[in-house]
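K.L.:
quick one: sequence and predicted model below, then my questions.
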Amino acid sequence: MRDPFRKIPFNYTSAGDDQIIVHLFGNEILSTIHLLETLKGTGRSSRLLHRFMGDLFIIRRNAFLFQELVEHPMLRRRLFAEFENDLFNIAGHAEHDEVRIVLDACRSALRQLKTQINSVAKEQARMSRLLSPVIGKANICFDPFNITSHATDATDWRRYSPAAVLRPDREGQIPTLVGKLKKLGFHIIPRGGGTGLTGGATPLAPDCIMINTEKLNTIFPIEYRKTKDGMAYAVMPMEAGVITQDAKDAAAAQGYIFATDPTSAWACTIGGNLAENAGGKTAVLYGTAIDNVLSFRITMPDGHLLTVARQDHPLRKIRYEDTLNFVVKDEKGKILKTIELTGADVRKKGLGKDVTNKVLGGLPGLQKEGCDGIITWAEFILYPEFAHKATCCIEFFGNDMTEAGKVIREICTRFDNSDPALMALEHFDEEYIKAIKYKTKRSVGDRLKAVLLIDMVSNDQALLDQGMRGIETILEAYDKTGLSIAQDRAEAARYWEDRKRLGAIAAHTNAFKLNEDIVLPIDSLADFVRFVDQTNVEEKKYTQGRIIQNILTYLETAIPLSDPQWLGKKVGRIKDIAYGIRKKLDIASRDALEAFIHTKNFHGQIQDHLHGYSLVLSNVERIYNDTLSRLVVIATHMHAGDGNVHVNIPVFSNDKEMLARAHMTADKVMAKAVALDGVVSGEHGIGITKFKYLDENQVKKFDAYRKQVDPNGLMNPGKLSEPDILNKVFTPSFNLMKLEAQILKHGSLSDLAANISHCVRCGKCKPQCPVFYPARNMFFHPRNKNLALGALIEALLYITQRIQSTKFKVLKNLEQIADHCTICHKCLDKCPVNIDSGIISIEEREILKKMDFKHTPVSTQLTLGYLGTRNQTLNPIIRTGLLTAGSSAQRAAVKVAKPISLIPALKEKRVLKLLHAPVSQPGLTTLRAYLPPADRNQAILINPPGKVISTVFYFPGCGSERMFSDISKATIFLLLCQGHQVVLPPPYMCCGYPLKVNARKKEAQKVSLENTIIMTQIRDMFNDLEFSGCIVSCGTCMESLSDQGITDLFDAGLFDISGYLFEHGLTAATPQACLYHAPCHDSLKGMAVAKLARAGIEARDVPYCCSEAGTMALSRPDISYNMFLRKQDAIKTARQGLGTVKPKILTNCPSCVQGLGRQNQVTAVHMAVELAQLTGGADWMKQFRALIRNMEIVTF
């Protein structure tokens, strides 16, 4: 059903009609349209006018659609002809002057859009000419993918798209860049990781250029300095684009704590930390960014690079009574000014955090939210790690939050400025407990109401133990609390994993929420949690009232399939019941309201009274569930040690009534915070979402500061200056796309849209994503891809409906998104809402193939054809031509191509990317050359020489059987040496994974079915044997066979060969040191280094993808080459100190052996081959041939 209050079509956003009209034309035109709506006879013209507004709105906000019109003149001419025809038709029926006024505005807007589209290529070329000498052409982005991913931050609020995204890779480029952009007439918005929670990096004005600092990611060596008193301390300098977690890891590697640790440390950057004055769980001990920064550099709007340095840092958190001194210097080191602040300037008394004082005495950069310049470099104080740390979890049970509030206050009071110290005190409430599906650790009641996680630290174990006993003493007075203490680091890490998944709170509202933070005095926390508790109960009461009213409203107009008069009598009775239920709601107990007892009773009585009216009851059920889903709930989690409370209100962004009620609830929260002597922001900043709560005097001071340092309004226009900004921004809504479900279904896009709709834009997928590599301009992590995919689907829906086309040509843009994925599934492990971007990428490739937009190079087609054939006659022939001759030709071509690749104009060509390094020489023969011939319905049973310990089924797979047969031979050798009887399947079976990820869906399904049938028959034939395991030597085989149900077929676990052998006691003959590479599809689940260590092999883990990624090296050598360079650098770092010229790098994937084989610094060896050499010595192959003599062919 269409919303009568949303007449403008193609509007898949939270913006209402009035907001869109103001956005496009201004308030005067809105008033004129409101006047016209009171007049009669404007029905069809009104619909045409609203459609034209929908056209303008979506074209201006959707970068993919805008680019389509730029690139395709025929589409542009057709659409603009329709726009002009609509306006002509409206004019032809115009009877009022007001219509002509509106038409003039529409024609003016259309002319502007035409001019913009016709001139955009010229403008971009001009920008490139001016900026390329500064940052290079590759770092200037106009493409819709980059534009879309920079239109918003983690909030998803947006207003305008940026005109371009610039990615400087040296700090020195930024001052020149600022000057050039000023000359071009653009505004500037600095941006790091895009994880902000208040819309700070969202463009609020047209003609904004995003300067993305993610390529400025160098962490410099730690420096050691001394205070005036001679006390030594450590400092770590770094560029502004460094990911905060990387800084923390670099410090921890040398025994130090990097203390600025916002919750989004996995993705946010140092520049943003300073601009927001971010903190996190350790702020209770160390404070926020301002407490820990020693100095930083910032490029101001006039293009000058300033250095801001704190004097005489006390090497601790700022206290209320402190005086802080900063000096500001120019490029030559000349002191421009000195700024003195007090602790009271930094934070309101009694508060652990406070970012409401935007000016801070004119201190540049810090807490300014990117409104006065671009922070480019900083150095931070590091603190020595504590010798001892204890982690505990307190769980609160009961019906309210009373005990939780009291316990937090008592713990904070007892351990204030003490040894042991509270390093972290993190709380989350019942709504989060439900959202993350938290598993109770120690149940002492029926209803888990809140969880408190604590890290306590000391350099004295006795004091730490005393501190933990102190917590136990505090809890003795509370019988509804359960205490669990982590026994080791691994268990402590598991405790904190729950805290990292809190983003799941917005999953049920399609990833949108009002996300605020406030700061309260510790003594006020108990009052605030009671307020939240009571507000949630009141909202449940309100929603139950709405359920009753909405059902009654429907029943008054319901038309049944039969007996309408009889229904009318029943409705009268239901109204009487509703009256009684409402009376009960007015006096209902808390428990009754929490359990929805009265509303459920009302619902049940309706079902009894309307028995037989199936259509009416179906609609009643829908109304009940729909209204219930719109319950406004406050969910809180807090950095309890410093009183920083994060308030989240999940809301459907397209539901005007729910959004208004959510905003009203947020207003109540802010008012309560102020009433409790708190402030409206602690670490999120002010941005878009909280500007209306900022003190008017603070706003005036900040305005004056900005006019002083940025008189032309170059930086971040509209930010922290428009009081009604929340009425001007909007967010996309996947709920509204459901109205076009049939179109999405036709294009196979409905599942795709549903799969990404829960993305909360947190960026947790970023750090481990193989296609996130700033140095090579790869920013294709799932967060960015999901934003782009949403916009692409929106563009497709518009074009399909507006020109009645089912060709879906805009989907060609999907290929770049789909190709940038190794299908490693690592993002799934970190995603708080369980989005598997690997599966999504496969779906995208299948859609592209179905629509004939997928490009598959001949080399990839030949490879897939080879892997897909099991013909025993053809296999050796194809192998000789494709693998043996093909790899030899490639290695020869590499030598020829090397000097050509140095020519700048040619070095980016696809063919040269294929020839960047020689591929590994495949094995001379396949495994089958050592085994007797076997037909498609024959398995091979190989017996060990001595006593049979167990029976295993080994599936070699293509990589181990055909490409690098030493792997399968080593696997069989090791199993036989340990006394395992080995069952092998028929020759040349493929798991189907290469076909699946290359969108050969039908072929992959056929292979999967054949595998299932063959393995079932093998198991039936060997029914007298008990299998102890199914063995693989490849991670993708493990994934595919798991999906095919091999563990159920054989009633045995699925194991990697090395892991299986280690579990059965295999050890290395002599200790050795080497490198290790974990495959994207890791059959050892991240445990390889630990398993190798237990076996006597010391292996250094080398991060990042090997660059082969199955067939990616053939299909997209440009992507593969970028990953190759990243791996090359990682290997160079890891091999230092090994004492070997060309060390071995072990792995557990045949494809990775190929990829790592391209690296000339190392020798790539599969773990099974290495273990075979360690077990059998240099002549293990000779022993293998002797061991396999005792075999038999078994027909099934």
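P.N.:
Arrived safely.
K.L.:
contacts, neighbours, all on C-alpha from now
P.N.:
Noted.
K.L.:
now the strands for the stretch 501-650 of the chain?
P.N.:
Along the stretch 501-650 of the chain, counting by DSSP state E, counting those that start in this stretch, strands occupy 513-519, 635-639, 644-650.
K.L.:
and the first one, what does it pack against?
P.N.:
Applying 3 or more C-alpha pairs under 8 Å, 6 or more residues apart in numbering; DSSP states H and E, we find strand 513-519 packed against strand 644-650, helix 656-675.
K.L.:
again, only using 6 Å
P.N.:
Counting contacts by 3 or more C-alpha pairs under 6 Å, 6 or more residues apart in numbering; DSSP states H and E, strand 513-519 packs against strand 644-650.
K.L.:
same check, this time on the last one
P.N.:
Using 3+ C-alpha pairs under 6 Å, 6+ apart as the contact criterion, the neighbours of strand 644-650 among helices and strands are strand 513-519, strand 635-639.
K.L.:
ok, and here's another one to check against it:
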Amino acid sequence: HMHAGDGNVHTNIPVNSDDYQMLQTAYGVVERIMRLASALDGVVSGEHGIGITKLEFLSHEAIEAFRAYKTQVDPHGHFNQGKLLPGADLTSAYTPSFSLLGTESLIMEQSEIGNISALVKDCLRCGKCKPVCSTHVPRANLLYSPRNKILATSLLIEAFLYEEQTRRGVSLRHFEEFGDVADHCTICHKCLTPCPVDIDFGSVSVHMRNLLREQGKKRFVPAKAAAMAFLTMKDPATIRLVRRLMIGLGYRIQRQASRLARSLHLVQRQTRQPPSTVGPPALRSQVIHFINKPLPGRLVARTARALLDIEDEKTVAVIRDPLKASASDYDGEAVFYFPGCGSERLFSQVALASQAMLYSIGVQTVLPPGYLCCGYPQTAAGEANQGQTITTDNRVLFHRVANTLNYLDIRTVIVSCGTCMDQLEKYHFEKIFPGCRLLDIHEYLLEKGVKLPAIDEVRYLYHDPCHVPMRTQPGIKVANALLAGPPVSLCERCCGESGTLSVTRPDVSTQVRFRKQEEIKKGAGKLRGDGFSGKIKLLTSCPSCLQGLSRFNQDTDTEADYLVVEMARRLLGADWLMSYVRQANSGGIERVLL
């Protein structure tokens, strides 16, 4: 088909590769097609080159010139080793039959490997996923576009099947390669939109990580294990200790190491031209990747719950302004706010700003009891069982909250994090609080008519997270509606933090940040195009992105911040945080025994 007869013959013949007679029949068809192409004054080779299946149909004279040239320019055979040379035929080729899934191969009987195969089998190799992929940074790394990762995944599955059929044991190197492919993914799901056959390689990567865990072949990364433990622990004393060690001491050591490495010119080469990645780099290189941009400093010293003294997991906190609650026109609207671990344990100001804004407009805010995680970080990391357990436990807990507070008419569940939004959509809150909706804090404030007045001394860029928390309209549109003044510019591309990517694979994160830094500089340059010399703030609506974006402050002359935090600062005053904490702790918190 295609150009048969004019120089580019394609033969795609569906066969069962475990049926010898069918293979022989197909081979005879290929021979007939090649003879026909030549009889029509065409040639077997074409503009796309030639593979091993056509080599035997070429005459010696037709390829002698190529072989002479190949010997001259590549005497050691580094490129396409053996291609179009004697011995490069089908005698050593192996094509497994995927009809054997779950019957002959021991490893393919595992449901997860079968799921992965089914998820990628329809790929058209069109490459439409490349432009939107966060980890496909051509100037740093050409290998890991979704299309290429799908090809690699398919080949590795074939390798698993082949080795189980012939050796009854899979090489550990195949599992390492499998993990490398899965590591080069931020689980942003952006490749799904342009894909004509609806392949979401983010979901594929999660399945791959689950398979590695089930097989006991998942690579252990201490920093990632510590981060995941911090997100899942619930005991307040343990959280305080770990936060003091990991966030307080650990972040400070990283910043000092980053300053030292910059002064010694150890990081500039990496950030100026990130090296390509095939497997994890050496330890020394990985350490430099980790410190090449500093982690944020001057974080709020305590968690949001600790400041409000609502760490008890047996009580539900209902926060309201007692002055507004006693007013005759008070309508008593209540919302359920799920802060998530990033907004509550790491960047406490995000959870506090969300509560303060709700407090200021007279809305009752119900908080879940104790420290909770939504389950998304565990699910994305390949810990499906743990993620499902957290989800189930939370849903049971929230049903208890709804029963206990059935006198409150909770119509809205509010989040301040995109990954929490993704995970909470699976909670079916409409069944917990009948008739309720799930909404981002910024969309809710916009709905209530809250807006910032225009000012001249600050201009804004907006970074839309990979996991977009806003569902009713685009994030950039919400940001422009909330921030009066010059139009807010959208800053494209992933920030490179991506949950635990920056500690699991800081080399990949360096490549992603390389692209993002160019976009920030481009956006800031446009805002300064008319001679503006004031502050440029880079706002976002994701805690992980806030950490990632803050690492660009020094190199881009911008200041990263959260959209709702900027609103609280400008509407409630510079001392908004401690002012809110004082007000809430002075009769604004009702503690209901669960």
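P.N.:
Yes, it's here. Because the structure is predicted, anything quoted here is derived from the model rather than measured.
K.L.:
give me the TM-score for these two chains.
P.N.:
Once the chains are overlaid, their TM-score stands at 0.78 when taken by TM-score structural alignment, normalised by the length of structure 2; 529 aligned residues with a C-alpha RMSD of 4.1 Å.
K.L.:
one step back: please identify the most buried of the helices and strands packed on strand 644-650 of structure 1.
P.N.:
Greatest average neighbour count among these goes to strand 513-519 (a mean of 25), per mean count of other C-alpha atoms under 10 Å.
K.L.:
returning to that earlier point: looking at the helices and strands packed on strand 644-650 of structure 1, which is nearest to residue 474 of structure 1?
P.N.:
strand 635-639 (19.6 Å; C-alpha to C-alpha).
K.L.:
and the top helix by length along structure 1, what's buried?
P.N.:
Ranked by residue count under DSSP state H, the longest helix found in structure 1 is helix 97-135. Residues of helix 97-135 of structure 1 classed as buried by neighbour count (16 or more other C-alpha atoms under 10 Å): 98-99, 102-103, 105-106, 109-110, 113-114, 117, 124, 127-128, 130-131, 134-135.
K.L.:
next one: stretch 204-221 of structure 2
P.N.:
Neighbour counts using 16+ other C-alpha under 10 Å place 204, 205, 206, 207, 208, 209, 210, 211, 212, 213, 218 of stretch 204-221 of structure 2 among the buried residues.
K.L.:
narrow the residues you listed to those in helices?
P.N.:
The helices, defined by DSSP H, take in 204, 205, 206, 207, 208, 209, 210, 211, 212, 213 from the buried residues of stretch 204-221 of structure 2.
K.L.:
relative to residue 125 of structure 2, which of those residues is nearest.
P.N.:
residue 204 (15.9 Å).
K.L.:
look up the closest residue to the closest one, ignoring the ones flanking it.
P.N.:
In space, and not counting its chain neighbours, residue 204 of structure 2 is closest to residue 116: 6.2 Å by C-alpha to C-alpha, 6 or more residues apart in numbering.
K.L.:
what do we get in structure 1 for the one you found?
P.N.:
Residue 116 of structure 2 maps onto residue 752 in structure 1, with residues paired by TM-score structural alignment.
K.L.:
mind checking what secondary structure that match has?
P.N.:
helix (DSSP: H, G, I helix; E, B strand; the rest coil).
K.L.:
please apply the same query to residue 365 of structure 2.
P.N.:
strand.
K.L.:
same check on the one 5 residues further on?
P.N.:
The three-state label given to residue 370 of structure 2 by three-state DSSP is coil.
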